Structure formats: structure tokens, C-alpha cells
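> Quick one, what's the 3D model for this:
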Amino acid sequence: MRILWLDINASYSHSSLAIPALHAQLSKSIKDRDIWRVVSGSINKDTTYYLSEISEFSPDIILSTLWLFNHKKVISVLERAKALSPNVRIILGGPEFLGDNRDFLTKNHFTEAIFRGEGEDIFPEFIATIESVRSYSKISGFCYIDEQGVYIDNGIAIVKDFAQLNPPESSPLFDWNKPFVQVETSRGCFNRCSFCISGDERKVDNIPIESLESRFDNILRHNIKEVRILDRTFNANANRAAHLLNLFNKYSPNIQFHLEVHPSLLDKRLREILEDLPSGLLHIEAGVQSFEERVLKSCNRTGSSKDTADGVRFLTSLHKYEIHCDLIAALPHYTYREILNDTMVLIELYPQEIQLEVLKLLPGSELTKNASAFNIKYSPSPPYEALETPWISFNELRLSSALSKILDSYYNNVVWRSCFRSIMVDNRDFLEHFTQHYSNNTPENNINNESRGLYIYNYAILNYQNAVINIILCWMENGLSNRTGPGLLSKQWRFGEQLQNPIFDLEDRNSVYRYVEFGLKRYWFKYTKNSNSYKSILNFIEIL
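All right, here's what the predicted structure looks like:
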């Protein structure tokens, strides 16, 4: 059999872990019996590229995994592939199919079957008998429509002994050419968050730490610089998390580990370890979702908002790791006013990144099953975003999306973060008013730091005069254009001028100087001529 795996990802840097994870469970004889081909690319690659690759290989069967981000692209490719090759069999799996699959199979006749759940246990049997049509009819997890038009649903497959699976890296289909690799050290989650597809009753299974060490050694030998730990809550088991953190330390500074923690569950021992680990070893995603207790309770999320805020405060105080925090708009009982307030709380706590996303009603999640009970209206097609709830209107969700873009453009941008935060802290109502303005006047060209700076500068001039100087200083310190916006207020100082330059160095012939007079102060900036960096290397404030 000629088996093709269609691997379409959000970007070039990503690759599907499902392919090698499943393939690694096959015996050598089964692997050698069939001819395998992986066709990889991003959602931005032209559909004709994938069709050309599929046509050239001429597969008997196409397998693919569907997620939120690739759903539409995969379907677009496969329905055309089926039109070109009517005899090709197409079988799909992935998180998009954790719910009821009857409608999908009814509407997408090119799909022979859907697999739901964890596939490692059943994959060897499936591939061994794949030449026979409907050989999977009794295999757990498969859904299909039989010859009589009856929908058959074999439930959801769960791996029995996760720790005993062959690691994905042992498969020749594992892609070592990406900038990072993904590793599951555990599967399942103790938390029962209703908005998450891992919020089911599955028990948590852990891989022994000693076997993980050999895998990380192998990853290091392949010169991989970044490992993304896929555990849903890394610190759910504090003792295990402590052992893993100490193991990660072995690979410093060669590998950085990305992991997701619950900030309310950082106990004394974990805090002490995090304080001692070297800077840059970790990139930490601290799941917040909301600081409102009734919102967390309605979603079955463990942990208090007070402990969560304390955990985030501790992480950001270390000043040694990249800290990413997230909020989810449209959760039950979550209002727009509370989203604004929670965003301000995070801005003051000062993580490196704040992500605000609109709730996605994911197939198979408890919240999706109970959406009608909560009266949550959402898109029936990917990405299944909430459109309105009893607690937040459609217009307020539109404002939330504008706020998300503002955070990405200014707070999550290293050039503007400090400036933006200062403006927010000094003007408690700025965020609300600026978000309203941004939503009503979405910039068409906001793709670089100058256009972003000009947008907020023009808004501040008309509405928040006390914020103007913050923007001017940020503009000048980062060496943005002197020919537009705040740069027009600056003047170049040249040797021999009557105006005294307090930062002039007579021995330094490789620097240029500019200054801005604003209010009762003169701000000086020194730049290096022969440098790839445009940033000022020395600033000085002169009182007039």
C-alpha cells in the first residue's frame, strides 16, 4: 500500500507530532511492507502544491490530522484530491473530531472514516489490516457511515499504557529539521476546565523521568535548541515538576524548555528551584484565563484568582524567564469590564506577553456540549469563536478583539512595551478609550514600529497630552525616523554649535547627537554611526 500523510501546519516552524507518534508504534515488518510519504507545508502554501505532490506519489490512502488552524486548508486540498483520484481512500483524525462526527461525514463524502481519540494503541492493527475496506469497523475510536447509510460510532480511543509507548523520535518520519520539537512527558490533566478538550475524565499518565532523560540527550545530539513540553499543567504534580526542572537544568544553555504552568500551584519548593535555575532556561506560559472567581468556578477551573496573581507576580519578579499570560474573553459570567480590569492587572504584573483570545467552542469540550444551557452563541465553523453570551455582547467581543490586537502591537512588542505600560499605569482609563478608538478606526497600515508609534502618538496628542512625552522618548530611544511623527520634533546637534551638549565626547568621532525640547526639559540622545542598531546608546535629561 502507498500511504501518504498530509501534514499541513500553521507555519513552517511547526510539524505534526501525530505522524511519528503513530508510526513509531508499528513493527518493522509492517513499516517495511508499505510505502510511506509525508507531504508537509503550511496553511499559506498554495493548494496546487499539495495536489501536485499527492498526484505524483499516487497514494492508495491519505491520512491527515485536523486542528482549528488547518481545518479549512486540509478540506480544500482533500476534496480536490478525491476529485482527481476517485479511488483514493481518505481517513482523518485529530482534535477537530472529538465531538459527534455524523454531520462532517454526511457533508464530506470524500472522507471514508474518522478516528477519534488517542491512536497509538490501535494504529498497528489499523495499518496491518488497512488493505481491507472497513477493517476498522470494530476498532475503538473509528466513526463512519456504512453501506446502508447508517452512522457508526465506536466511541473514543484511550491509550492504556502511555509510559510504554515508543517515543515519536524513534520513527524515521520524525522531522528533525524544525527549530523546535514537542515532547509529552505526561498525558491528561488533573484540571477539568470545561473550555478545554483535555478537561475530560481521563486519568493523568506520566513517562518515567529516566526515560525522558535519554530522549532529551537524543534531542541534544540533534542540535535542537528548543523543546516545547506539551503537558497541560506542568506543575500539577509538584514533586514530579521539581524533578523535571532539575533535569532541564542539565541541558542549559543548549536547550530552552517551553512549559505551561498553573501559577496558583507554585509551592515553596518549586519557587526555590525556579529562583536557582539559570536565566533563559525556561519559557513559561502561565495560564490565567480570568481573575474573576465566579468565572473560574463556572468553568470548573482549579485555583483561586488571588493565588494566580501571586504566582504571576512571583514569576515576573525573577526577571530571568520569558513569561506569557493569557485571558479568554466570553467565558461564562465574564464581562467586558472585567476583561479590561484583568488586562490592567496583568499589565501591572508585567509579564513579557499578554494574550487575549476570544473563547473557542471546541468540538468535544464540556462547554461546547453545554453551550445552549449557557446561551452562548458561537460560529458553527472553525475556529468556532463565541459571538455573544448573556454577559458580553457581540459589540463588546469586537472590542475584545481590538484589545487583543492592541496588546500584540504594543504590549507584546519589545520596542513599545515599557512605554505602553507607563501610559496605562499613569492613565487608568486610557486602555478603554484607546480600544474604542482602535475598534472604530482600525489602522490599515500597522505592520511596523513606526506606523504603530504614529497611530498611538496621534491619538495621544488629541486625547492624552501627558502620554505624548512617553511616546516621543520611546520613538527617539529606538532610533525611529526623524522625518515623521515624534522624530520631527528632534534636532541634530553638531560640533561647534552655540548650544552646549552635556553628553558630547570630544574623543568620540563615531557618534551623532539629537535632542528634543518638550515642556521645561531638553532630552538628549546619542547614536553610534557605524552600528547595525539604530537605538540610542546614551540618554540625558536637561532641566531648562
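> For the rest of this, base every contact and every neighbour count on C-alpha atoms.
OK.
> where along the stretch 151-300 of the chain do the helices fall?
Counting by DSSP state H, counting those that start in this stretch, the segments of the stretch 151-300 of the chain that form helices are 209-221, 238-249, 268-276, 293-298.
> Show me what the longest one is packed against.
If I follow you right, that is helix 209-221. Helix 209-221 is packed against helix 238-249, with contacts defined by 3 or more Cα pairs under 8 Å, 6 or more residues apart in numbering; DSSP states H and E.
> just to revisit the earlier point, and Gln352, which of the helices of the stretch 151-300 of the chain is closest to it?
Checking these against Gln352 by Cα to Cα gives helix 268-276 as the closest, at 16.9 Å.
> just to revisit the earlier point, for the helices of the stretch 151-300 of the chain, which one sits closest to Ile503?
Between these, helix 268-276 lies closest to Ile503; by Cα to Cα that is 38.4 Å.
> How about residues contacting that closest one?
Contact with helix 268-276 is made by Ala238, Ala241, Ala242, Leu245, Asn246, Leu318, as judged by Cα atoms under 8 Å, 6 or more residues apart in numbering.
> could you redo the last one with a cut-off of 6 Å?
Here helix 268-276 makes contact (Cα atoms under 6 Å, 6 or more residues apart in numbering) with Ala242.
> chain center to that helix: distance?
Chain-centre distance of helix 268-276: 26 Å, with Cα atoms, centre = their mean, to the nearest Å.
> May I have the residues that are in contact with the residue nearest in space to the middle of the chain?
Among the residues of the chain, the one closest to the centroid is Gln355, at 8.7 Å (Cα atoms, centre = their mean). Counting by Cα under 6 Å, 6+ apart, Gln355 touches Asp326.
> number of nearby residues for the residue lying closest to Glu477 once chain neighbours are set aside?
Closest residue in space to Glu477, ignoring its immediate chain neighbours: Ser536 at 5.1 Å, by Cα to Cα, 6 or more residues apart in numbering. A count of neighbours around Ser536, defined by other Cα atoms under 10 Å, yields 19.
> what's the answer for Leu265, then?
19.
> now Asn458
Residues near Asn458, counting by other Cα under 10 Å, number 14.
> Give me the secondary structure label for it.
With DSSP: H, G, I helix; E, B strand; the rest coil as the basis, Asn458 sits in helix.
> Could you report the separation of it from Arg452?
Shown here: Asn458 relative to Arg452, a distance of 10 Å by Cα to Cα, to the nearest Å.
> Another sequence for comparison is provided below:
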Amino acid sequence: MKTTLVGINSAYTHTNLAIYYLFNNSIPKGIDAEIKQYNINMPKENVLDDLFSQKSDIYIFSCYIWNIEYILHIASSLKKITDAIIIFGGSEVSFNAKDYFDKYDFIDYIVAGEGEEITLKLLSKLQKNEEVNIQNVFDKSSKDYTYIKQHINFNDVIFPYKNVDMKEFENKIIYYESQRGCPYNCSYCLSELDKRLRFRDLKKVKEEIMFFIKNDIPLVKFIDRTFNADNKRAKEIIRFILDNSKHTKFHFEVCANLLDDEIIELFQSAPNDMFQLEVGLQSINENTIKEINRTTNTEKIGQNVTKLLKNDNVHIHLDLISGLPYEDIESFKKSFDYAYNLKPHMLQLGFLKVLHGTMMEKSKDKYDLKYNNFTPYEILSNKWMDYSDLSKLKDIEFLVDKYYNSNNFYNTLEYFVDKIAKTPYDFFEKLSIYFSKNELYKRSLSKEDLYEHLYYFLKPFDDNLAKNLISFDYLSYMKIRKPNKYFIEDIETVNKEKIFEIIKKEEFKNKYLKEYSTLSTKEIYKKINILKFFINPVTKEKKETYILFKNIKEDKVRMGYKFYII
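Predicted structure coming up:
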């Protein structure tokens, strides 16, 4: 009997943790199991053909809001061309199994909740051709589709990447969890349905972290809902990583108001970009925070995020959610401005998704909540925001992502946001009007286009300063030696002979070019450029300034390629 475990990811670099858990914990003796991973950007006919070629008796699909439509297409076709049993599992189908059986006749079983033990039971029954009567395993004939919360002993679960060829993860992200459950009950989140927090034994966690480090995994993302729910435990894990990791980066979701000075100091002591932290601010509206059952301290979050950003060595990702109850457009602007002024490395503007089984879904009538019937079940309107409000925020989200989150326009934004607008939101609203007027939202824009249009937008306010700052950002964040864009043609390139004369000097080389100490002057010239600006782009002082650019990445998280004012 052969089983194929299918993971459909949202991008090539992503991987599916669930199918690795099943591979190591849920396959009875005598069943041959294989993992197959794809992504939603792949042609469906290619994926179908590859799965068909497996000639499996059972196909198990891991289902989430980002892949369910793709899976339905594949699974329906697979059922028509094989006699295989089709099994769905995952958060998307655990709380609305009946809807799926009512709509689709090609699904044989749905496994709800934590799947390791019940999938093992289900496959054992199918292997022996026995009647399936397992709690939280549903089929077309089930009389009750209610998911009954069950918890397995997390310490008994076998490490998901055991017996797996780690070459499969080259240039990919690995997902890992050191705890299950969440102590909080945010009304929009499925984690509020599992409040029992279960920690994996720290000895095992350390052994598993070492496994990632020894295998040179580039990025490990902990999917713990609140990594620092136990600060003492979190500190021990951080210290272990600091003592052992060389190249592997670790990502945690943290509750920022729970962080104490000791854990912040640990993060501050880390090498550049060893840690990424995701912080859920969501809103600063107190009525909103209370209504969605969050327990946060906005002031404390702000203080701790500011401390974490001090050394610019830890990547900070700050989240807001649009469409929450009691948050109208004016309230959201305040939340946006507060978040933006903290200067995180990434500001994520999310939109409320009304997930099956959550308290938010149960309160949809109370909030007059309208949302899309299809995944990802995103909000369309509520009592406080109409569709036009949310549509405007979609445009703002696009601009924040392209201009702020890319980090490629840091110096330009740092200066102009406060100079031409009352608030950060006001700046992006003005930029959005410019984009709409010029129909830029309807176009596919390259990085060069983004620089060009930001210059056009800022030109009426201060042409010379805009040109200098945008040119500086372009040369700092794009791996380029010679300026070749019209908006930087006025930035004077120092001629070759002059550059050779400068870089030949031992004092200059010792101060600015230590990385190139073994190279000849000719070889160094190929890796640098020196330009003359009419304004100091860092201090904004209006004076002639020479800047050395090198094609070497800066040590700090926020910076691009190295530069020196000489």
C-alpha cells in the first residue's frame, strides 16, 4: 500500500511542516510513504501528472487558506483518473468539514485537528480494510462533523525532519515549533481554539536546533504562536543559538509587551541578522483591542520595539490588521502612524480574514461583517469601514510594501515623510493620489520605475534634494557601479584617473578599502565608485560631498551596500 503526502506551498522557498510530521509519526509498518511538495505558481497539469505517476493508493493533502483552491482542482482531477483514496487535513478543513463534503464528492476523509495520531489510526484502518470510526476523522456518512479538541503529548512526537534528506531544503525556509497552543484568545485567530500551551522538552529543542545549524539551514521559522510566552525558556533558547549558530537565522513571533530587559539585551548582543522578530501590534485603539480579546500594552510594545531597533541588528517585523471592530479609517490612521513612527524594518498592513471556527466568524452579524466567500475569506466591509475605505488601504499597503518595506528608499523617506506631510499616513495618501492620477496601480512597475515615480512625486517639493536623495538611495541599494538613470545624471562621477589616484594612497586604502587589501588597484576600481553630490545625503547639509560606494553588503540590517563619505 502506497501513500503520498502532498504539500502545496505558497512560494518556492516555503516548505510544509505538517507532511513531515506525518511522514515520521503517522505511517504504519507495511505502508510505503513519500513526500511530494509543489507551490501554487506551478502549472496544475504538471502537478497532476506528477502525482498520477506516483500510482499511490492514498493521497493526503495539507490544506490551508492559501492553497485550498489549488488543492481542490488537483484532487478532483486525481479522483477521476485513479481509484485512490483522497484525504484532506489542516486548519482550512478542520472546522467546516461538512461544507466540503456537501460541495465535493471526491474527498473521502477529512482529518481535523492535530493529525499525527489520528492519521496513524486512519491509515491502519485503511491498510487492514477495517471500518473507520475515529474521533475527528470525518467522511460523507458522518452524522456529526463537530471537531472535538484533542491534545497529543507533544514530547512523544518524533522530530519532523528525521529520516529526511536535508538537501531538499537547500535555499528554502524550514518551519519548526517548540510549543503548541496559545495562552491568548484573539478572536480572529484559530489559535484561540487551543489555549492549552504545551512545551517541547528543552533538551530536545536544543538537539533539533543543532540539527538545523549543522545542516547549514539558512532560515528556521518558529511557528510558536508566542515564542516568549515563557520568558525564562525563551532566553535559554536564545542563549543556545547565540552560542552555537554561525550562519542559520531564526525567526520568532513574540509578544513585545512581555519582553523584559534581559531578553532584549540578549537580542541586542546578537550578530547582525541572526534573529528576525515578528510583533503583532494590530491596533492601538483600546476599544478594538478589548473587543478582539487581546491583552496588550501599546506603550510597552513601543518602548520594547524601540529598544530592539537600537542596534539595527535584529530584523523587526510589525503587524497591523485592517478591518477590526471599532477601528474606522481615522482610528486606523492613528494606528498606522504609531507603528510607522516606531521605524520597524517591515510594516505589514494585513486585512482581516474571517476564518472558520473563530469567534470573529461567530460575531459577523454583530459587526455587520461582510467578507469574501472564497479563500482567504478577506473582509469587504463592516460597521466601521466600507469597501471604499478598505480599497484605499489596499493602495496604501502596496505603497508601503514597495517603498518602505523594500528598504530601498530609506534615506529619501526618512527626510521627505515629515517634510511634506503632517503624518506618515498623510504622506502615503498623497503618494497614493499621485499613483491613481497617473494610473500607476494598473501597471507592472520595475524597481527603476519606483525610483523614477518617487522622484516625479517629490520634484515639486524640492527638486534638487529629491534628486540627490533618490540618487543616493539608488546607488546604496542597487548593486551598480556607474549611474545610468536620468534622475542621477547630474550626480557627477569622479573620473577614472582621479579615482586611481585616490585609491592608490595607503592611508585611504587602510581606512576605507580593507576588504580589498589583496587586490590590485585595477581590481579595486572595478568594485567601487566615487561620486560627487551637491548635498550631503546623510546630514541633508547643502554642500559638495564625495561618497565612496562599494559592492559589499552593509553589516546593519537596514542598510544596503556599504558607502563612505570621504
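> now what about the TM-score between them?
For this chain pair, the superposition-based TM-score is 0.88 by TM-score structural alignment, normalised by the length of the first structure; 527 aligned residues with a Cα RMSD of 3.0 Å.
> From Asp342 of the first structure, how far off is the residue nearest to the centre of the first structure?
Gln355 of the first structure is 12 Å from Asp342 of the first structure, by Cα to Cα.
> and Tyr49 of the first structure, what element?
Using DSSP states H and E, Tyr49 of the first structure falls within helix 47-57.
> can you pull the contacts of Val227 of the first structure?
Residues near Val227 of the first structure by Cα under 6 Å, 6+ apart: Phe180, Val181, Gln182, Phe257.
> ok, so what distance separates it from Ala21 of the first structure?
Distance, Val227 of the first structure to Ala21 of the first structure, using Cα to Cα: 16 Å.
> What of Leu473 of the first structure?
Noted for Leu473 of the first structure: a distance of 51 Å to Ala21 of the first structure, by Cα to Cα.
> More neighbours: those two, which one.
More crowded of Leu473 of the first structure and Ala21, by other Cα under 10 Å: Ala21, with 22 against 19.
> what's the nearest residue to that one if we skip its chain neighbours?
Among residues not flanking Ala21 of the first structure along the chain, Pro168 sits closest, at 4.2 Å (Cα to Cα, 6+ apart).
> same thing with Ala24 of the first structure?
Excluding its sequence neighbours, the residue lying closest to Ala24 of the first structure (Cα to Cα, 6+ apart) is Ser171, at 4.7 Å.
> same deal with Lys72 of the first structure?
Pro382 (7.7 Å).
> same deal with Asp310 of the first structure?
Once flanking residues are discounted, Asp310 of the first structure sits nearest to Ser264: 7.2 Å by Cα to Cα, 6+ apart.
> What's the one you found aligned with over in the second structure?
Counting by TM-score structural alignment, Ser264 of the first structure corresponds to Asn257 in the second structure.
> again, but for Gly117 of the first structure
Aligned by TM-score structural alignment, Gly117 of the first structure pairs with Gly113 of the second structure.
> SS state for its match?
coil.
> Neighbours of it, how many?
Gly113 of the second structure: 21 neighbours (other Cα under 10 Å).
> quick one, strands of the stretch 51-200 of the second structure?
58-62, 85-89, 109-111, 137-138, 173-176, 179-180, 198-199 (DSSP state E, counting those that start in this stretch).
> which other residues reach the third one?
Right, strand 109-111 of the second structure. So strand 109-111 of the second structure is contacted by Ile87, Phe88, Gly89, Val137, Phe138, Asp139 (Cα under 6 Å, 6+ apart).
> hmm, try it at 10 Å
Applying Cα atoms under 10 Å, 6 or more residues apart in numbering, the external contacts of strand 109-111 of the second structure come out as 60-62, 85-91, 93-94, 96-98, 100-101, 118-119, 122, 132, 134-140, 142, 145, 147.
> before we move on, back to that, need the counterpart of the residue nearest to the centre of the first structure in the second structure.
The alignment partner of Gln355 of the first structure in the second structure, by TM-score structural alignment, is Gln348.
> Confirm that match sits in a helix?
No - going by three-state DSSP, the assignment for Gln348 of the second structure is strand, not a helix.
> if we can go back for a sec, can you pull the residues that touch both of Gln355 and Asp342 of the first structure?
Both Gln355 of the first structure and Asp342 are in contact with Gln289, Leu327, where contact means Cα under 10 Å, 6+ apart.
> For PyMOL, what selects the buried ones among the contacts of strand 109-111 of the second structure?
Selection of buried members from those for PyMOL, criterion 16 or more other Cα atoms under 10 Å:
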select buried, resi 60+61+62+85+86+87+88+89+90+91+93+94+96+97+98+100+101+118+119+122+132+136+137+138+139+140+145+147
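> sorry, back to before: can you give me the neighbour number for the residue nearest to Ala24 of the first structure?
When neighbours are counted by other Cα under 10 Å, Ser171 of the first structure registers 18.
> State the distance from it to Tyr513 of the first structure.
Ser171 of the first structure is 58 Å from Tyr513 of the first structure, where distance means Cα to Cα.
> Also Glu366 of the first structure?
According to Cα to Cα, Glu366 of the first structure stands 61 Å off from Tyr513 of the first structure.
> do the same with Asn445 of the first structure
Asn445 of the first structure is 30 Å from Tyr513 of the first structure, by Cα to Cα.
> Find me the equivalent region of the helix holding Tyr49 of the first structure in the second structure.
With TM-score structural alignment applied, helix 47-57 of the first structure matches the range 44-54 in the second structure.
> And that stretch, what's buried?
Using 16+ other Cα under 10 Å as the test for burial, stretch 44-54 of the second structure gives Lys44, Val47, Leu48, Leu51, Phe52.
> Tyr387 of the second structure: which of those residues is nearest?
For the buried residues of stretch 44-54 of the second structure, the minimum distance to Tyr387 of the second structure (Cα to Cα) is 32.6 Å, reached by Lys44.
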